[in-house]
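*Asks:* Predicted structure and sequence below. I'll ask about it afterward.
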Amino acid sequence: MEGLGWIAAIIVGGIAGWIAEKIMRSDHSLLTNIILGILGAVILNAILAMFDVAWGGWIGQLVIGVIGASLLIWASRLVRGRA
């Protein structure tokens, strides 16, 4: 999560994971939401960096985290066969 400290990354990651959980109609714990939000943001930021696209700040990272976490939930459902 570019431009955010550790505490801010945990907060934004938790919120992003929670929003993605509601969008994807899944049920996860707080820790899983934080991990999904942070990991989703890291992965999507890496993909967007290949195209020279960067969204900074809290709001940008929140949007990136929600999209990335939603993609991770979708991918996990594909692997488990619940898509």
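*Replies:* Alright, I've got the coordinates. On a predicted model such as this, the values are computed, not experimentally measured, just so you know.

*Asks:* Every contact and neighbour count from this point should use C-alpha atoms.
*Replies:* Noted.

*Asks:* Do a quick rundown of the helices in the protein.
*Replies:* 6-23, 30-49, 57-80 (DSSP state H).

*Asks:* Put this next to the previous one:
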Amino acid sequence: MVGAIIVGIIAGWLAGKLIRGEGFGLIGDLVLGLLGGLVGGWIFGALGIPGQNGMIGAIVVATIGAIILVWISHVIREA
């Protein structure tokens, strides 16, 4: 559980920095990172890409999912 929270914080922070350089605060980044892990895992599974190995793989998958969620949130805000 603690590992997933750490991965979520790192992934959310990375996503916030990679997309327009702005995050959503610690709680927002945590939520985006945790949800990003689910979204990233689902996307990788749907594409038939094998699961992540270790902490770095989990961070990469969660960050990709979080980037997608941050991008969607920016699209919704601009609409």
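*Replies:* Done, it's in. Bear in mind that the values here come from a model prediction, so they are computed numbers and not experimental data.

*Asks:* Could you export the helices of structure 1 as CSV, including mean neighbour count?
*Replies:* Below are the helices of structure 1 laid out as CSV (neighbours: other C-alpha atoms under 10 Å):
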stretch, mean neighbour count
helix 6-23, 21
helix 30-49, 20
helix 57-80, 19
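
*Asks:* What does Asp27 of structure 1 correspond to in structure 2?
*Replies:* Matched to structure 2 by TM-score structural alignment, Asp27 of structure 1 sits across from Gly23.

*Asks:* now that match: how far from Trp13 of structure 2?
*Replies:* 6 Å (C-alpha to C-alpha, to the nearest Å).

*Asks:* returning to what we had before: which non-adjacent residue is nearest the match of Asp27 of structure 1?
*Replies:* Nearest residue to Gly23 of structure 2 in three dimensions, chain neighbours excluded: Gly16, at 4.1 Å (C-alpha to C-alpha, 6 or more residues apart in numbering).

*Asks:* and the one you found, what is it in contact with?
*Replies:* Neighbouring residues of Gly16 of structure 2 by C-alpha atoms under 8 Å, 6 or more residues apart in numbering: 22-24, 29, 67, 70.

*Asks:* Out of these, which is nearest to Gly45 of structure 2?
*Replies:* Ile67 (17.2 Å; C-alpha to C-alpha).

*Asks:* which residues touch that closest one?
*Replies:* Contacts of Ile67 of structure 2 by C-alpha under 8 Å, 6+ apart are 12, 15-16, 18-19, 36.

*Asks:* one more time with 7 Å, if that's ok
*Replies:* Contact partners of Ile67 of structure 2, counting by C-alpha atoms under 7 Å, 6 or more residues apart in numbering, are 15, 19.
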